[in-house]
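Participant: Structure, please.
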Amino acid sequence: MDLLIAARHAKGLTQATLAARLGKPQSYVAKYENGERRLDVIEFLDITDAIGVDGRVLLDGLTETPP
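Facilitator: The predicted structure follows:
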């Protein structure tokens, strides 16, 4: 979830703003960001769309090996 949090921060969005874009309560965002809730692929894509980033780019970041 670190990638989603970083993407949200990079776009200057609060959890509440993102939740409003998703039509969900703020607790929805807080729970997946805190690891209390898992996301399925459709939810992940909805979230990246609401943030304004390409979900494929974020997924590619998961497979990159840190230096």
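Participant: contacts and neighbour counts: CA atoms only from here.
Facilitator: Noted.
Participant: And whichever strand or helix holds residue 56, what does it pack against?
Facilitator: Element membership of residue 56, judged by DSSP states H and E, is helix 55-63. Applying 3 or more Cα pairs under 8 Å, 6 or more residues apart in numbering; DSSP states H and E, we find helix 55-63 packed against helix 2-10, helix 41-51.
Participant: here's the other one to compare against:
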Amino acid sequence: MTSTLHDPNYRAFVSHLSGLRVQLGVTQAELAKRLGKPQSFVSKAERFERRIDPGEFRAIALALGADPAVEFKDVSDRLSRS
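Facilitator: Sure, this is the predicted structure:
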């Protein structure tokens, strides 16, 4: 069975959060600090070495000042169109 880390749909959600972080000018270190995690947590997630669960998606979106439901819907809508 293929790992979800390699699933294109999963990668779209992680890439969306990573892109949002970059767009907002937030470093991995700053995001990690906001989450109370080490910088490696963010790095490994963004490099698809570590899976993030829905609760972590929510926490990351909130730490970036975004609405998790809006961000999830944005990615979901883009996936539906492709």
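Participant: Tell me how far the helix holding residue 56 of the first structure lies from the chain's centre.
Facilitator: Per Cα atoms, centre = their mean, to the nearest Å, the displacement of helix 55-63 of the first structure from the mean C-alpha position of its chain is 12 Å.
Participant: Average offset of it relative to the second structure?
Facilitator: Superposing on the second structure places helix 55-63 of the first structure at an average distance of 1.5 Å from its equivalents, by mean Cα distance after the TM-score superposition for the first structure.
Participant: tilt between that helix and helix 2-10?
Facilitator: In terms of direction (axes from the mean of the first three to the mean of the last three Cα atoms, to 10 degrees), helix 55-63 of the first structure departs from helix 2-10 by 130 degrees.
Participant: what range in the second structure matches helix 55-63 of the first structure?
Facilitator: Taking TM-score structural alignment as the measure, the second structure aligns residues 68-76 with helix 55-63 of the first structure.
Participant: Just the buried positions in that stretch, please.
Facilitator: Buried residues in stretch 68-76 of the second structure, counted by 16 or more other Cα atoms under 10 Å: 68, 71, 72, 75.
Participant: Skipping its backbone neighbours, what lies nearest the third one in space?
Facilitator: Distance criterion Cα to Cα, 6 or more residues apart in numbering; nearest residue to residue 72 of the second structure, sequence neighbours excluded, is residue 13 at 7.4 Å.
Participant: what packs against the helix or strand that contains the one you found?
Facilitator: Assigned by DSSP H and E, residue 13 of the second structure falls within helix 8-23. Judged by 3+ Cα pairs under 8 Å, 6+ apart, helix 8-23 of the second structure is in contact with helix 39-46, helix 54-63, helix 68-81.
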